[in-house]
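Asks: okay, here's the prediction I keep looking at, along with the sequence it came from:
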Amino acid sequence: MRQEMMEMRGQLEEQAFRIEQLQQESRDRYLDLDERMSRLNGQGHSGGKGESSSVAVLQPPILNTSVANPSEKRDQSVLKAEEAAYQSAFSLIRSKQFDDAKEALQQQLKAYPEGRYADNAYYWLGEVDMAQGRYDEARDSFQVVLSDFPKSSKVPDASYKLGRVYDLLGNQKKAKELLESVIKQYPESAASRLSDTYLRTMGGS
C-alpha cells in the first residue's frame, strides 16, 4: 500500500507541476504582450531609442529569438535538463526500482543542488528510503526539505512523513509535535488530514 500511495502521489505531483508550468507560461505570455503593447502605445512615435525598441518588437518571432539574451537560453537549457533528470528518476520510482531511483535523485541533486526540483528530489529520496525501511536516511532527507526549502509546497507532506519516521524510530514525542504542527499550520492540506488520522492511531487527539 505504501508503494501504491507513492505512485499515486507521484502522478498527482507530476500533474501539479505541469499545471504550474502552464500557468507560468500563460503569465509570461501575458506580461510579454502587455510590455509590447506599452511600447507600441508609449514609444512608437518618440524617435531615437524608443523608436528602435518599437521596431524590435515588431520583428518576426524567429528574429526575436536570435537576439535573445544568451544567459536566458542557458537558464532554459539547464531547467529542461534538470526536469528531464527529475522525470527519469520519477519513472524509476513508479516502476519500483528504488535503488536506481535513489541513485538518480542523488545524481540530480549533485548536478543541480539549488535547482527548481531540488526540494522535490529530497522529498522523494525520503519516500524511497522510508519505503525500504531506511528511516534514519529518510529522516535526514525530509529534514532538508524543511530546513533548506521552507517555502516549498512539499513542506506539509515532508513534515507529515517526518513525523511518521520519528514514530517508527521510537520517538513518539517528536512525532506528535510534528504531526500536530502540520494540523495547526496547514489545516486545509491533505497532509493535515493524514496527520490527524495518524495521531489517532498513536492515541493522540
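Replies: Perfect, thanks for sending it.
Asks: from now on I want contacts and neighbour counts done on CA atoms only, so please keep to that.
Replies: Will do.
Asks: what residues are up against Tyr112?
Replies: Tyr112 is in contact with 82, 118, counting by CA atoms under 8 Å, 6 or more residues apart in numbering.
Asks: hold the first one in mind and look at this next one:
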Amino acid sequence: MRPVRIALLIAALGAAQAQAGVFDDDEARRQIADHRIKTEARFDQQAKAQLDLANQIQQQAEEIARLRGQIETLTYELETAKKRQQDFYLDLDTRLRKFEAPAASAADGADPAATAAQAKPAGDPAREAQEYEAALNQFKAGKYKDAATGFAAFVQKHPDSQLAPNAQYWLGNAWYAQRDCKRAIEAQSVVTTKYADSPKAPDAWLAMATCQQEMGSAGAAKRSLETLVAKYPNVPAAETARERLKKK
C-alpha cells in the first residue's frame, strides 16, 4: 500500500506543476499582449501629436506667407503714393518757376533797361540752378536729410536768388518728410515773412498749418489757414485752406 501512495503523491505533484506551468504561460502571454496594446497606443498618440504639429506648422507657414504678401502690398502702395506726391510737388514747382521771374520782369510800364538791371542776379544763375536742382533731386530720390542740407546751404549762400524762396520752401518740406515739424515750421515761416511776395508763400502757410495740426496746435493751425485766405484769397492753396476751415 505504501508504494502505491507514494506513486499517487508523485503523480499529483507532477499534475500541479504542469498546471502551474500552463498558468505561467497564460500570464506571460497576457502581459505581452497588454504591453503590445500599450505600446501601440503610445505610438498612435505620438503619431497624432506629430500630425497635429505638422498641421500647426503648415498653418503658421500659410499665415506668414499671407502677412508677407500684405506687407509687400502695403510697401508697394506706400512707395507709389510717395512717388506720386513727389512727382506732384516737382511738377508744381516746375510750373510755378516759369511764372515767377518772367512775370516780374514783364510788368506793365516798367523800363526794360531798369527792369533788366534789377532782375539781374548777383551770382551765377546757371550755377545756382545746378545747386538747386541737385538738392531737389535728392528730395525726389527720398534722401530727405541730404535734401535739407542742400537747400539750407543754398539759401545761406544765395539768399537773394530768384530760387531762394523755392529752396526755403523745399527745405521746410524736407524737414516735414523727416517728421520734424518744428524745423519744418521754422523753415516755412521764413518763406511767409522774408519771401511773403513769393508764389511759395501761400503754400508755406498751408504747410505750416499741416505741421501745427499734427503737433496738436489746432488753434495755431486755424490761424495760419485764416491768414492764408486773407492774404492770398485767389490762389489754389487758399481754396484748400477754406475746405480745411469748414471741417474745423
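Replies: Cool, the structure landed. Worth saying up front: this structure is predicted, and the values here are computed from it rather than measured.
Asks: Lys102 of the first structure contacts Leu125, correct?
Replies: Yes: contact criterion CA atoms under 8 Å: Lys102 of the first structure and Leu125 qualify, at 6.0 Å.
Asks: those two: which is more packed in?
Replies: Leu125 (26 against 23; other CA atoms under 10 Å).
Asks: distance of the more buried one from Ser91 of the first structure?
Replies: For Leu125 of the first structure, the distance to Ser91 of the first structure equals 14 Å [CA to CA, to the nearest Å].
Asks: mind checking the SS state of Asp197 of the second structure?
Replies: Secondary structure, DSSP: H, G, I helix; E, B strand; the rest coil: Asp197 of the second structure is coil.
Asks: the first structure: which residue goes with that one?
Replies: Aligning on TM-score structural alignment places Asp197 of the second structure opposite Lys151 in the first structure.
Asks: ok, how many other residues are close to its match?
Replies: By other CA under 10 Å, neighbour count at Lys151 of the first structure equals 11.
Asks: excluding its backbone neighbours, what's nearest Tyr135 of the first structure?
Replies: Spatially, and ignoring its direct neighbours in sequence, Tyr135 of the first structure is nearest to Val165 (6.1 Å; CA to CA, 6 or more residues apart in numbering).
Asks: any idea how far the helix or strand hosting Ala41 of the second structure is from the chain center?
Replies: Assigned by DSSP states H and E, Ala41 of the second structure belongs to helix 2-105. Centroid separation for helix 2-105 of the second structure versus its chain: 34 Å, with CA atoms, centre = their mean, to the nearest Å.
Asks: one more: stretch 98-118 of the first structure?
Replies: 13 Å.
Asks: where in the second structure does it fall?
Replies: Stretch 98-118 of the first structure maps onto residues 144-164 of the second structure, going by TM-score structural alignment.
Asks: Leu199 of the first structure and Lys173 of the first structure, how far apart?
Replies: Distance, Leu199 of the first structure to Lys173 of the first structure, by CA to CA: 11 Å.
Asks: more crowded one of the two?
Replies: Leu199 (19 against 11).
Asks: trace the more buried one over to the second structure, please.
Replies: Taking TM-score structural alignment for the superposition, Leu199 of the first structure sits opposite Leu245 in the second structure.
Asks: what's the mean gap between the strand or helix carrying Glu133 of the second structure and the aligned bit of the first structure?
Replies: Using DSSP H and E, Glu133 of the second structure sits in helix 125-140. Average distance, helix 125-140 of the second structure versus aligned residues of the first structure after superposition (mean CA distance after the TM-score superposition for the first structure): 1.3 Å.
Asks: could you point out which element follows that helix?
Replies: helix 144-157.
Asks: mean shift of that next one relative to the first structure?
Replies: Mean for helix 144-157 of the second structure is 1.5 Å (mean CA distance after the TM-score superposition for the first structure).
Asks: ok, residues contacting the helix or strand following that helix?
Replies: Per DSSP H and E, helix 144-157 of the second structure leads on to helix 164-177 as the next helix or strand towards the C-terminus. Residues outside helix 164-177 of the second structure that contact it (CA under 8 Å, 6+ apart): 93, 132, 136, 139, 144-145, 147-148, 151-152, 154-155, 158, 181, 183-188, 190-191, 195, 198, 200, 204, 207, 211.
Asks: how about 7 Å then?
Replies: 132, 139, 144, 147-148, 151-152, 154-155, 158, 181, 183-185, 187-188, 191, 195, 198, 200, 204 (CA atoms under 7 Å, 6 or more residues apart in numbering).
Asks: now the buried members of those residues.
Replies: Buried members of these, scored by 16 or more other CA atoms under 10 Å, are 132, 139, 144, 147-148, 151-152, 154-155, 158, 181, 183-185, 187-188, 191, 195, 198, 200, 204.
Asks: tally of neighbours for the aligned partner of Gln11 of the first structure in the second structure?
Replies: In the second structure, the residue paired with Gln11 of the first structure is Asp91, using TM-score structural alignment. The local packing count at Asp91 of the second structure equals 11, with neighbours defined by other CA under 10 Å.
Asks: likewise the one 3 residues further on?
Replies: Thr94 of the second structure: 11 surrounding residues under other CA under 10 Å.
Asks: contacts only, for it.
Replies: Counting by CA under 7 Å, 6+ apart, Thr94 of the second structure has no contacts.
Asks: from Gln86 of the second structure, how far out is it?
Replies: Counting by CA to CA - Thr94 of the second structure and Gln86 of the second structure are separated by 12 Å.
Asks: and for Ala15 of the second structure?
Replies: 106 Å.
Asks: more neighbours: which of the two?
Replies: Neighbour count, other CA under 10 Å: between Ala15 of the second structure and Gln86, Gln86 has more, with 16 against 12.
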